[in-house]
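Peer 1: Predicted model and sequence follow; I will ask about them next.
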Amino acid sequence: MEHLGPTPSNSRADGSQKSKRSPLRMLITALAGLLAVAGAGSLAALLLEALRGEAIWPGFAAGAFYALPLAFLMMAGLVIDSIVRRRRG
């Protein structure tokens, strides 16, 4: 049995090339994560104010109402894009 030598560092075990992540994709990923954290923080602040019986600042409601769905849609788009890229090749 012959020794084939080390495999190249840019290929995976299945022989496919490792894809580079585009700067735009990394930016969208970071923005989606930031929106998700900000939306969850806004929702937590909204719930704490409501539990304490205080007036709720509309910014917390808007943050939870818009940031969480937008982050979800961005992440779903990234997943769909990843599936399409993987099927292409």
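Peer 2: Okay, I see it.
Peer 1: contacts, neighbours, all on C-alpha from now
Peer 2: OK.
Peer 1: hmm, who's touching the host helix or strand of Gly77?
Peer 2: In this structure, Gly77 sits in helix 68-88 according to DSSP states H and E. Outside helix 68-88, the residues within contact range by Cα atoms under 8 Å, 6 or more residues apart in numbering are Arg25, Ile28, Thr29, Leu31, Ala32, Gly33, Leu35, Ala36, Gly39, Ala40.
Peer 1: Which residues belonging to that helix are considered buried?
Peer 2: Buried residues in helix 68-88, counted by 16 or more other Cα atoms under 10 Å: Leu68, Leu70, Ala71, Met74, Met75, Leu78.
Peer 1: Kindly report the same for stretch 48-66.
Peer 2: Going by 16+ other Cα under 10 Å, stretch 48-66 has these buried residues: Phe60, Ala61, Gly63, Ala64.
Peer 1: ok, structure two:
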Amino acid sequence: MDTRTPSPGETPQRTAPQKSIFRRVLSGTAAMLAVLGLLCLGVVLLSALRGESVWPGFAAGAIYLLPAAFLLMAGLIIDGLRRRRRG
């Protein structure tokens, strides 16, 4: 980030922070897990409303995928805050 003081009439130039490929992969993984977990939860709820039995894989998906996505997203937020404070 450019920290020099701009001269009068000049707008400060800010550069975007560089995102690592690792953070992009983790963000995509978290988003995919959240979408899959919500789809599984929707299938479980619709099956329950119809009075049908639910395949255990859908129930396991809803139980495990949503918390995993939440933990990944929380970790990414904490890492972003830590990076921002470092400068």
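Peer 2: Sure thing, it's come through. Note that this is a predicted model, so its numbers are computed, not measured.
Peer 1: among the contacts of helix 68-88 of the first structure, which ones are buried?
Peer 2: Ile28, Thr29, Ala32, Gly33, Leu35, Ala36, Gly39, Ala40.
Peer 1: just curious, which of these is nearest to Glu49 of the first structure?
Peer 2: The closest of these to Glu49 of the first structure turns out to be Ala40 (Cα to Cα; 14.2 Å).
Peer 1: Tell me the helix or strand right after the biggest helix by length in the first structure.
Peer 2: Of all segments of type helix in the first structure, defined using DSSP state H, the longest is helix 23-52. On the C-terminal side of helix 23-52 of the first structure, the closest following helix or strand by DSSP H and E is helix 58-62.
Peer 1: Find me the equivalent region of that following helix in the second structure.
Peer 2: Under TM-score structural alignment, helix 58-62 of the first structure corresponds to residues 56-60 of the second structure.
Peer 1: related to what we said a few turns ago, what mean distance separates the helix holding Gly77 of the first structure from the matching residues in the second structure?
Peer 2: With mean Cα distance after the TM-score superposition for the first structure, helix 68-88 of the first structure departs from the second structure by a mean of 0.2 Å once superposed.
Peer 1: Okay, angle between the longest helix of the first structure and helix 68-88 too, please.
Peer 2: 150 degrees (axes from the mean of the first three to the mean of the last three Cα atoms, to 10 degrees).
Peer 1: Centre of the chain to helix 23-52 of the first structure, how far?
Peer 2: Centroid displacement of helix 23-52 of the first structure relative to its chain, using Cα atoms, centre = their mean, to the nearest Å, is 11 Å.
Peer 1: most centrally placed residue in the second structure?
Peer 2: Met73 (4.0 Å; Cα atoms, centre = their mean).
Peer 1: That residue maps to what in the first structure?
Peer 2: Checking TM-score structural alignment: Met73 of the second structure goes with Met75.
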